[in-house]
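1. Any chance you could fold what I've pasted below:
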Amino acid sequence: EIGKAEVVADGTDVALIGLGTMFEMAEQTKALLEEKGYSVALINPRFIKPLDAAVIEEYGRKCRVVCTFEDHVIKHGFGAAVIELLHEAGIHTPVERIAWPDEFVEHGKPEILRDLHKLTAAEAVTKCLKHL
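-> From the prediction side, this is the model:
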């Protein structure tokens, strides 16, 4: 159904929302956080528009931090839309974003560029742990 997110796993500490090709990185992040003893929700939004406000708000309230993953620049992207949605709902849970920097990114192999720009599961864990 268009506009309906898929909740792959429920959790109460961290909500990971992995869009498109970055969903796999969200899965890797989930495994790393669970190894540390955290309860981790994993959400596949499936669509950028319309966002599933009900699911995002539910996990924004339920979890201590939300982390979005997208293969897009950090400015004005999916993560920004999630922040805006939560803010407008009066939910002030911290949101961390794993996305490309808002600058020219050189050409190269995606896995090398992701490491170079800290688009990794390990970096996502570091960002989430700041709020736990």
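2. make it CA atoms for all contacts and neighbour counts henceforth
-> Fine.
3. and after the longest strand seen in the chain, which helix or strand comes next?
-> Looking across the chain with DSSP state E, the single longest strand is strand 65-73. Per DSSP states H and E, strand 65-73 leads on to helix 78-88 as the next helix or strand towards the C-terminus.
4. who does the longest strand of the chain touch, helix- and strand-wise?
-> In terms of contacts (3 or more C-alpha pairs under 8 Å, 6 or more residues apart in numbering; DSSP states H and E), strand 65-73 is packed against strand 14-18, helix 23-35, helix 78-88, strand 95-100, helix 121-129.
5. could you give the angle of it to strand 95-100?
-> 20 degrees (axes from the mean of the first three to the mean of the last three C-alpha atoms, to 10 degrees).
6. Let's see this one next, to set against the first:
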Amino acid sequence: MSIAAALGIMSGTAQGAASKPSSEVSVQVAYKCYVNSYWLCAETLDRVYQRAQPTKNSDYVVLLDKGRSVQLRCWKEGEVINGNNVWYYTATDVDYPYQTIGYVSAAYLSTGKDPEWGIGHC
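-> Next up, the predicted model:
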């Protein structure tokens, strides 16, 4: 069962967008993660670089695989990617094989509305 299904969350479609059958609806939500459940997390929607600064021309820290869970520490405005200027300061879990920290564009994360509620500004 997906997290969204467990929480009973439904996904809407943008006005004028074609709707999908309910079996194909993709729901994006942040969720609690890590051992102490302190951080909200999201998953990467594609392979994406975690970067030193909130721009795609910044040095990269690590290449994250699609579906990788990252902790959302805070957010700030950065380079616009796919119409979204929100970048999250993220951390991988310690089992990555090592923890990394850096920025990931919200355009590549399963956050839903950006900035995600409950995540402070950096």
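7. I'd like the TM-score for the two structures, please.
-> Scored against TM-score structural alignment, normalised by the length of structure 2, the superposed chains reach a TM-score of 0.25; 62 aligned residues with a C-alpha RMSD of 5.4 Å.
8. circling back to that earlier point, show me which of the helices and strands packed on strand 65-73 of structure 1 has the highest average neighbour count.
-> Ranked by mean neighbour count under mean count of other C-alpha atoms under 10 Å, those are led by strand 14-18, which reaches a mean of 29.
9. Using CSV, lay out the helices and strands packed on strand 65-73 of structure 1 together with distance to Ile112 of structure 1.
-> Compiled in CSV, these are given as follows (distance: least, C-alpha to C-alpha, whole Å):
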stretch, distance to Ile112 of structure 1
strand 14-18, 20
helix 23-35, 14
helix 78-88, 23
strand 95-100, 13
helix 121-129, 14
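10. buried ones in the longest strand of structure 1?
-> 65-73 (16 or more other C-alpha atoms under 10 Å).
11. Now do that strand and strand 14-18, the angle between them.
-> Using the same axes, to 10 degrees: strand 65-73 of structure 1 against strand 14-18 is 20 degrees.
12. related to what we said a few turns ago, so for Leu113 of structure 1, which of the helices and strands packed on strand 65-73 of structure 1 sits nearest?
-> Evaluated with C-alpha to C-alpha, these place strand 95-100 nearest to Leu113 of structure 1, the distance being 9.5 Å.
13. now the closest one against helix 121-129, angle please.
-> Using the same axes, to 10 degrees, strand 95-100 of structure 1 lies at 160 degrees relative to helix 121-129.
14. Could you name the helices and strands sitting against strand 95-100 of structure 1?
-> Counting by 3+ C-alpha pairs under 8 Å, 6+ apart, strand 95-100 of structure 1 packs on strand 65-73, helix 78-88, helix 121-129.
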